[in-house]
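J.: Fold the following.
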Amino acid sequence: MNKALKANERELIKLARFFSKRAEQLAVDGELSEDQRQLTQACENLERQLLQHAANREAIMDKRARLEKLIEDNAQCPKCRKADMLKQQAVTTNEHGWKLNTYRCRRCNTSFTWNRPNNPWHMVQFLELYIKELEESLNVDMEPSLRQHTEAALPQLQDSLSRLRPVLQDSDEEVEALTEKEREMDKIIHQFKNYLLIEKIKLDTYQEE
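T.: As a prediction, the model looks like this:
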């Protein structure tokens, strides 16, 4: 069965297919009633709905997972200034609430926390703060070469920020809508499963008589 389905979705589909197969046999025997036909149709419609929902959920979460890996640290050891012997150790949170990767340099045998967030959501906040600090620095005296470098860097940073924000906003809205849809589907699954279980009990009781 589809691996994208959750446990309660798989369970309901199995139950729905039980009634669908039973209806097929009743149809062959010429004993399929209108109520049974309608129940079978409802089961088939619900299965299609569940499969479509699972596919949508998988697509949204796959996109989310790719976004979470969007940021590449390009970390360097603060001692040797090299990156080839770094090993990521853990994730920590700084005073801003941003998640940062910690590394160990196997060449220098030193551990450190990289100074940039490891995910795009916190990177937006980092860029906002960094741009603000650069803009404020232009209000004070500085070396002409440093001023030129800062003035050249600002548009690039602002462009990165303007391109990143809408992508993250779209993803956040998709996940929020998915969460609401999940609540709706869980309620439908619970209600329909209970209904089918009652119908199955009726059927088992009828067959035993």
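
J.: Could you use CA atoms for every contact and neighbour count after this?
T.: Noted.

J.: Tell me if I am right that residue 112 is in a strand.
T.: Yes - Residue 112 sits within a strand when classified using DSSP: H, G, I helix; E, B strand; the rest coil.

J.: Before we compare anything, build this one as well:
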Amino acid sequence: MKQPELKANERELIKLIRYFSKRANALIESGELSAEHEKLTTACQNLEQQLYTHAQNRCAILDKRARLEKVVEDNAQCPQCKHADMLKRSGITSNEHGWRCNTYKCRRCNITFTWNRPNNPWHLVEFLELYIKELETALQTEQNEAMREHIVTSVAQMQDSLNRLRPVLNDSDEEVSALDAKESEMTRLIHQFKSYLQIEKIKLDMSQEPEA
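T.: Okay, here's the model as predicted:
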């Protein structure tokens, strides 16, 4: 299995852990490994495994999040020529609602425009909620029966989409929130253990210095 990407502080600690592992192996061979250092070596090995497990989980959660952010398809059209074949996405901007939307350039009309829908599922939920309210308001005064049926059908379809989308987004938000909490916990643990190992390294170096 491919090793997960580690943060700088995680790499530094693992480097220190492996230094202790090498020293421990040397002490084992010479029969000088104390019970204290044996416990420290075991703790180091456990922490290294914990770091890799955490990094693996982080990678999986962030990868899932990144894929979720890309599920929205724009189906954008040039507002001038009403075609999509000559569009090139040129960037991302935020509209008056704070929703992230894609900007495009139409190479046929030589114009740049912002598509009128969000480019991510979280803002799409807000867009659909607002659009549903507008349709329901319009329904109150709409007299044409065919149009009323069309509005009712459209609202039902959008509500169904929202009902399926919201739980997925909520699960992702909870995963990321839990990951953030775990990241803070691991950062504290790494800092504390690194400081402890640095002290132990100094003590170990001093204990093995030849007597004058």
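
J.: And the TM-score between them?
T.: Once the chains are overlaid, their TM-score stands at 0.95 when taken by TM-score structural alignment, normalised by the length of structure 1; 209 aligned residues with a CA RMSD of 1.4 Å.

J.: any idea which element the most centrally placed residue in structure 1 lies in?
T.: For structure 1, the residue nearest the mean C-alpha position is residue 61 (3.1 Å; CA atoms, centre = their mean). Using DSSP states H and E, residue 61 of structure 1 sits within helix 34-68.

J.: Comparing that helix with structure 2, how large is the average distance?
T.: When structure 2 is superposed, helix 34-68 of structure 1 averages 0.5 Å from its matched positions, counting by mean CA distance after the TM-score superposition for structure 1.

J.: tell me which strands and helices that helix is in contact with?
T.: helix 7-28, helix 144-208 (3 or more CA pairs under 8 Å, 6 or more residues apart in numbering; DSSP states H and E).

J.: Is it correct that residue 104 of structure 2 falls within a helix?
T.: No - assessed with three-state DSSP, residue 104 of structure 2 is strand; it does not lie in a helix.

J.: Now do the same contact list for it.
T.: Taking CA atoms under 8 Å, 6 or more residues apart in numbering as the contact definition, residue 104 of structure 2 lies against 87-91, 112-115.

J.: Those residues, buried ones only, as a ChimeraX selection?
T.: Those of these that count as buried under 16 or more other CA atoms under 10 Å are selected in ChimeraX with:
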select :87,112,113,114,115
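
J.: okay if I get the contacts of residue 104 of structure 2 as TSV plus distance to residue 174 of structure 2?
T.: Output for the contacts of residue 104 of structure 2, formatted as TSV (distance: CA to CA, whole Å):
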residue	distance to residue 174 of structure 2
87	36
88	35
89	31
90	32
91	29
112	37
113	35
114	31
115	30
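
J.: and which of the contacts of residue 104 of structure 2 is nearest to residue 204 of structure 2?
T.: Using CA to CA, residue 91 comes nearest to residue 204 of structure 2 of the contacts of residue 104 of structure 2, at 55.7 Å.

J.: what kind of secondary structure is that closest one in?
T.: Here residue 91 of structure 2 is recorded as strand under three-state DSSP.

J.: With residue 2 of structure 1 instead?
T.: Applying three-state DSSP: residue 2 of structure 1 is coil.

J.: What is the neighbour count of it?
T.: For residue 2 of structure 1, the number of neighbouring residues by other CA atoms under 10 Å comes to 9.

J.: for residue 122 of structure 2, same thing?
T.: There are 19 residues near residue 122 of structure 2, going by other CA under 10 Å.

J.: check contacts around residue 20 of structure 2.
T.: Residues in contact with residue 20 of structure 2 (CA under 8 Å, 6+ apart) are 41, 44, 201.

J.: With that, I have no additional questions.
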